[in-house]
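[1] how would this look folded up:
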Amino acid sequence: MAKQFPQKRSSSAEISRFLDKANTLPAKADNQRLIFALDATASRQATWTQACALHGEMFSATRDLGGLAIQLCYYRGLGEFYASPWGSSPATLHDQMASVRCVAGYTQVRALLRHCLEEHQRGRLRAVIFIGDAVEESVDELCALAGECGLRKLPLFLFQEGDDADVARCFKRLCKLSGGAYARFDAASAALLKALLRAVASFAAGGVDALRKLPDNAARHLLEQL
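    Model (predicted):
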């Protein structure tokens, strides 16, 4: 005769506690992936610290849209390029960023775009965010890669720190070719960078409709270019 286990009926309070706990668990974001990339050469330390403080905005903006999986990428020094494991929590991304120190070196935008295309082939990326202030590579080569991103429906969102006119022209061309959008900010524009990160994360998780629901000027600025 099979052993009978005593049955215990859960109280309404226990059920409520279970549901509350379930609601705090991170949402699955396997199909909503975004690469968050930064130039980590020597001049970028202040902005890196700023981005580290604001990165959580990308997660909070998408909580009601099903969450977001983010991969951190950066380059620095002489040919050092790093791509983190995919993560779905602000704590994970913060730990990855907090251990990084910027090191003098040359830009590696070409290596970044190639990496993004490879990741996109493995599993669809919704968008790429890149924050930088310089380009030291062939613009024609970068445009060819951005055009490939456009053909594969991988939009680039390039945020330029500073006001270098050559960088602005390059970033704008890459964004147009990929179907993404460009914006400029400076070291004092923490609120603007925060809004830009929220806007792209919302787009990555919920598309143009989610971006349209945001009330700030940063979202409208990106929408005008998409």
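[2] hey, let's count contacts and neighbours off CA atoms from now on
    Fine.
[3] what about Val128, which helix or strand?
    Using DSSP states H and E, Val128 sits in strand 127-132.
[4] which residues sit against whichever helix or strand comes after that strand?
    Using DSSP H and E, the helix or strand that follows strand 127-132 in sequence is helix 139-151. If you take Cα atoms under 8 Å, 6 or more residues apart in numbering as the criterion, helix 139-151 is touched by 109-110, 113-114, 117, 155-156, 170, 173-175, 177-179.
[5] what's the farthest-apart pair in the residues you listed?
    Leu117 and Cys170 (18.9 Å; Cα to Cα).
[6] one more, for comparison:
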Amino acid sequence: MSREPTKPKSEGEVSPAQKAASGKAGSLPETKASASEDIAAFVAKAHAMSPHAAGARGRLVFALDATMSRQPTWDLACALQADMFREAASLGSLDIRLVYYRGLNECRASGWISDSAQLAKLMSKIDCRGGNTQIGKVLSEARREAVASAVRAVVFVGDAMEEQVDALCVKAGELGLLKVPVFMFQEGHDDTAERAFREIARLTGGAWCRFDPGAAAQLRELLRAAAAYAAGGREALLRLSRTGAGAAKLLGQMR
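    Predicted coordinates for the structure are as follows:
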């Protein structure tokens, strides 16, 4: 995968190279928290979009920690991502935007992808690299897409949090105002990560769930549940919860 510039021309501006085409990842800039009037404006715009309207395509931001320790889970997520498309197919349709961070200040996003084979091909070209977490950039990207294209949900898969939790909570709160739930799927038992992930989920009206390292069945159920919500909303998640443990876990936490 070709590398692209990681710095925008100015604060809040995204270069053409960063507006990636489908299947090609582009760098994401960090942005400052919006002023109150900006928040009010994009809340009004997002509500007007009615993302769960009949016939609308479901849109899901699929974000993963791709730092060095995450390679086994990256490979697992790559193997399971097709289940999200299959689950959504019974309800309508699903577009996924892959967001990942790795290395030194590298955070990238793909275009919108509607085919599992295309997403698998993209993910197979990405290797994990050492570095710190960049969850703030993930939340900023989700906020931009919530306004631009009516994102219905965000899935994050990771095992650590190395940022200022209050700053993350501000971004999460903005997503909560937009009614975009974030499903925080934590691998392992890091206490710092758990506290932050739980709060992000709470502020967005989403859910936090833990899965064991390498537990394919657990992660599969969680991803299927998130895809069901993105494609069909709360009612779809409720129906899936009658037979799926992952959906029941998410539904039990969502306000």
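[7] quick revisit: filter the contacts of helix 139-151 of structure 1 to the buried ones?
    109-110, 113-114, 117, 155-156, 170, 173-175, 177-179 (16 or more other Cα atoms under 10 Å).
[8] dump those residues into TSV; add secondary structure and distance to Ala53 of structure 1 as well.
    Listed next are those as TSV, based on DSSP: H, G, I helix; E, B strand; the rest coil; distance: Cα to Cα, whole Å:
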residue	secondary structure	distance to Ala53 of structure 1
Val109	helix	24
Arg110	helix	27
Leu113	helix	25
Arg114	helix	28
Leu117	helix	28
Pro155	coil	25
Leu156	strand	22
Cys170	helix	28
Arg173	helix	29
Leu174	helix	27
Cys175	helix	26
Leu177	helix	31
Ser178	helix	28
Gly179	coil	28
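[9] mind putting those into TSV with distance to Ala69 of structure 1?
    Shown next, in TSV, are those (distance: Cα to Cα, whole Å):
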residue	distance to Ala69 of structure 1
Val109	22
Arg110	23
Leu113	19
Arg114	20
Leu117	17
Pro155	16
Leu156	17
Cys170	28
Arg173	27
Leu174	24
Cys175	22
Leu177	25
Ser178	21
Gly179	21
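[10] of the residues you listed, which is the nearest to Ser16 of structure 1?
    Nearest member of these to Ser16 of structure 1, counting by Cα to Cα, is Pro155, at 41.6 Å.
[11] where along structure 1 do the helices fall?
    Remark: helices assigned in structure 1 by DSSP state H are 12-24, 45-54, 56-62, 90-98, 109-122, 139-151, 165-178, 190-212, 217-223.
[12] which residue numbers in structure 2 go with the first one?
    In the comparison with structure 2, helix 12-24 of structure 1 aligns to no range at all (TM-score structural alignment).
[13] residues touching the residue nearest the centre of structure 1, list them.
    Closest residue to the average C-alpha location of structure 1: Phe36 at 3.4 Å, with Cα atoms, centre = their mean. By Cα under 8 Å, 6+ apart, Phe36 of structure 1 lies in contact with 70-73, 128-130.
[14] again, only using 6 Å
    72, 129 (Cα atoms under 6 Å, 6 or more residues apart in numbering).
[15] what does it align to in structure 2?
    Match for Phe36 of structure 1 (TM-score structural alignment): Phe62.
[16] do the same with Glu161 of structure 1
    Checking TM-score structural alignment: Glu161 of structure 1 goes with Glu187.
[17] its match touches Met161, doesn't it?
    No - with contact defined as Cα atoms under 6 Å, Glu187 of structure 2 does not count as touching Met161 (11.8 Å).
[18] so what's in contact with those two at the same time?
    Contacts common to Glu187 of structure 2 and Met161, judged by Cα under 6 Å, 6+ apart, are absent.
[19] tell me how far the strand holding Val128 of structure 1 is from the chain's mean position?
    6 Å (Cα atoms, centre = their mean, to the nearest Å).
[20] that strand maps to which residues in structure 2?
    The aligned range for strand 127-132 of structure 1 is 153-158, by TM-score structural alignment.
[21] post-alignment, the matching stretch versus structure 1, mean distance?
    Using mean Cα distance after the TM-score superposition for structure 1, stretch 153-158 of structure 2 ends up 0.3 Å from its aligned counterpart in structure 1, as a mean over the superposed pairs.
[22] what comes into contact with that stretch?
    Against stretch 153-158 of structure 2 from outside (Cα under 6 Å, 6+ apart): 60-65, 180-186, 230.
[23] again with stretch 239-250 of structure 2
    Stretch 239-250 of structure 2 has contacts (Cα under 6 Å, 6+ apart) with 207, 221-222, 225.
[24] buried stuff in it?
    In stretch 239-250 of structure 2, residues buried by neighbour count (16+ other Cα under 10 Å) are 240-241, 244, 246-250.
[25] got the end-to-end distance for that stretch?
    With Cα to Cα, to the nearest Å as the measure, stretch 239-250 of structure 2 spans 12 Å from end to end.
[26] and Leu68 of structure 1, what is it in contact with?
    29, 32-33.
[27] circling back to that earlier point, would CSV of the helices of structure 1 with distance to Gly77 of structure 1 be doable?
    Formatted as CSV, these follow (distance: least, Cα to Cα, whole Å):
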stretch, distance to Gly77 of structure 1
helix 12-24, 39
helix 45-54, 13
helix 56-62, 27
helix 90-98, 16
helix 109-122, 13
helix 139-151, 20
helix 165-178, 20
helix 190-212, 25
helix 217-223, 31
